[in-house]
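Asks: Have a look; sequence and predicted model below, questions after that.
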Amino acid sequence: MSEEYKAKVFKSGNSLALRLPKALGLKEGAEMTLREEQGKYSFEPAHSKRKIDVSKFAGTAPWLEPLPREDFDDSRRDWHLLGRDASGA
């Protein structure tokens, strides 16, 4: 069963804002996605990629070494297939 709440629109700077009831359980600073469809509005939590803060533990395992990059290798290129000589010119 859904609940019904009243909310008030007010001016905040040069924008309009919507004051939502605390009973909705939203956290301050939460990002929301707002949709308008045929004059009706709906909102839901925005799906954002979570970022990991490594500042607290970065460098705490000095015995670990970075892995070599595998996206670049030093293998010989077949430049002749592109109509170029071995120097890439």
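Replies: Perfect, thanks for sending it.

Asks: use CA for all of it now, contacts and neighbours both
Replies: Will do.

Asks: Enumerate every residue touching the residue lying closest to Leu34 once chain neighbours are set aside.
Replies: Using CA to CA, 6 or more residues apart in numbering and skipping the chain neighbours, the partner closest in space to Leu34 is Phe43 (4.3 Å). Phe43 sits next to Met32, Thr33, Leu34, Arg35 when contact means CA atoms under 8 Å, 6 or more residues apart in numbering.

Asks: The structure to be compared is supplied as follows:
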Amino acid sequence: MSKPIKTKVFKSGNSLAVRLPKSLGAVEGTEMLVRETQGTYVFEPLPPTKKTIDLTGIAGSIPWLKLLTPEDREFEDRELDWTGKRLEGG
């Protein structure tokens, strides 16, 4: 357990806030779980959440975009150059 650090509660917009010193190792943007038990406040960092992109609203805005069928996903076989050298004429 580390040495206690004194800090003040201050107003931030319509909320109250507590500044956490950098020495505690908190990272900006980390979500915290705060609970109060008999006048004692406990702050715990939450594990990072996996970010996903929600594309549900986009599909209706571009009606010309169609889902690929399995037949559209088939490619003809071709030899690939994996050496990293450029092909002649390219």
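Replies: Arrived safely. Everything numeric here is computed off the predicted structure, so don't read it as measured data.

Asks: Overlay them and tell me the TM-score.
Replies: TM-score for the superposed chains, counting by TM-score structural alignment, normalised by the length of structure 1: 0.52, backed by 54 aligned residues with a CA RMSD of 1.9 Å.

Asks: if we can go back for a sec, keep only the contacts of Phe43 of structure 1 that stay in contact in structure 2.
Replies: Retained in structure 2 (both residues aligned by TM-score structural alignment, their matches' CA atoms under 8 Å) from the contacts of Phe43 of structure 1: Met32, Thr33, Leu34, Arg35.

Asks: Provide the aligned range in structure 2 for stretch 5-23 of structure 1.
Replies: Aligning stretch 5-23 of structure 1 against structure 2 (TM-score structural alignment) gives residues 5-23.

Asks: in what helix or strand does Lys11 of structure 2 lie?
Replies: Assigned by DSSP states H and E, Lys11 of structure 2 belongs to strand 9-12.

Asks: average gap between that strand and structure 1?
Replies: Once fitted to structure 1, strand 9-12 of structure 2 is off its aligned match by 0.6 Å on average (mean CA distance after the TM-score superposition for structure 1).

Asks: hmm, who's touching that strand?
Replies: With contact meaning CA under 8 Å, 6+ apart, strand 9-12 of structure 2 is reached by Leu16, Ala17, Val18, Arg19.

Asks: Quick check: next helix or strand after that strand?
Replies: From strand 9-12 of structure 2, the next helix or strand downstream (DSSP H and E) is strand 15-18.
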